[in-house]
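Asks: Sequence first, then the predicted structure:
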Amino acid sequence: MTVCADCGKRLSWSQVREGGVCKDCFIARKKGGTTAEREDAAAERLAEIERILLTTETCPRGLDIIERLEVVTAECAFGMNVFKDLFAGIRDIVGGRSEAVQETLRESRRTALFELKKEANRIGANAVVAIDLDYVELSGAGNMVLLVASGTAVRIQPNEE
């Protein structure tokens, strides 16, 4: 997996533009601006996306939900490569944990939750509550899995208590 040289966002090979950057950074380079300005803008975008994620419908004491916006979802399809499949198959026979498969699942969860936060940010939410993660096997061989993250995008604010 390739990352953007300017903002560090993960990119597939088809998303890489000239200079090893994402589409947004490519456009920013064309418009001008220094590397430091672009780095600051990318850091601001990432900080803005970082939101509160809760698996419960209510916020902890000290925070009030002031508006429920809509249900947001993020999907992440990922495959196990031949070697992961091979070693996972051996683990099925002899028992034990498959570190490679666990790492793939962990990375997919991080990606799906980040995409969920981006989707919530896009509609103006500052938190997502009632998050649910669902894993679905896409192929009978078990080498392609879909992770769907869903939740309710909300606006919260600290209360006076």
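Replies: Structure received. Residues are numbered from 1 along each chain as shown.

Asks: Please make it C-alpha for all contacts and neighbour counts, starting now.
Replies: OK.

Asks: Regarding the protein, what is its longest strand?
Replies: If each strand of the chain is counted by residues according to DSSP state E, the longest one is strand 63-79.

Asks: Can you spell out which helices and strands pack onto it?
Replies: Counting contacts by 3 or more Cα pairs under 8 Å, 6 or more residues apart in numbering; DSSP states H and E, strand 63-79 is packed against helix 99-122, strand 144-158.

Asks: Now that strand: buried residues?
Replies: For strand 63-79, a neighbour-count test (16 or more other Cα atoms under 10 Å) marks 65, 71-76, 78-79 as buried.

Asks: this is the comparison structure:
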Amino acid sequence: MIISTTENIPNKEIDEILGIARGSTVRARNVGRDIFAGLKNIVGGEIDEYTKLQAHAREQALQRMMHDGQRLNADAIINVRFTTSMIMQGASEILAYGTAVKLI
């Protein structure tokens, strides 16, 4: 399946718009990571544990979006975007979404 952040796919023509494909995951922080992050906050620098947590969450949301696109029988998902929202203290949702299309 073709995944793109653009409105079209070069050298391809959109035949049909199938709807919105989406995938999300909600992740909570980990107490052990929070302790290490608190220490890192004093010293400064990147908090690798949270970077890895967010990267994994984005990848999972993207995979779920692609699965939703397959369910819609899409050839591609265009205009792909990511958004994040806080669900509660210490937990956030990552949402990947785009337009599922059939190509000629």
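Replies: Thanks, I have it. These numbers come from a predicted model, not from an experiment.

Asks: The helix or strand following the longest strand of the first structure to strand 63-79, inter-axis angle?
Replies: Remark: after strand 63-79 of the first structure, the chain's next helix or strand is helix 82-94, criterion DSSP states H and E. With axes from the mean of the first three to the mean of the last three Cα atoms, to 10 degrees applied, the angle from helix 82-94 of the first structure to strand 63-79 works out at 100 degrees.

Asks: quick one: helix 82-94 of the first structure aligns where in the second structure?
Replies: The aligned range for helix 82-94 of the first structure in the second structure is 31-43, by TM-score structural alignment.

Asks: ok so, going back, can you redo the buried residues of strand 63-79 of the first structure as TSV with distance to Val136 of the first structure?
Replies: Formatted as TSV, these follow (distance: Cα to Cα, whole Å):
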residue	distance to Val136 of the first structure
Ile65	31
Val71	20
Val72	18
Thr73	15
Ala74	13
Glu75	11
Cys76	10
Phe78	11
Gly79	12
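
Asks: Can you tell me which of those comes closest to Gly95 of the first structure?
Replies: Comparing the buried residues of strand 63-79 of the first structure against Gly95 of the first structure with Cα to Cα picks out Gly79 as the nearest, at 21.7 Å.

Asks: what sits against the closest one?
Replies: Neighbour list for Gly79 of the first structure: 143-145 [criterion: Cα atoms under 8 Å, 6 or more residues apart in numbering].

Asks: Same list (those residues) but as TSV, adding neighbour count and distance to Phe114 of the first structure.
Replies: Listed next are the contacts of Gly79 of the first structure as TSV, based on neighbours: other Cα atoms under 10 Å; distance: Cα to Cα, whole Å:
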residue	neighbour count	distance to Phe114 of the first structure
Asn143	15	23
Met144	15	20
Val145	18	18
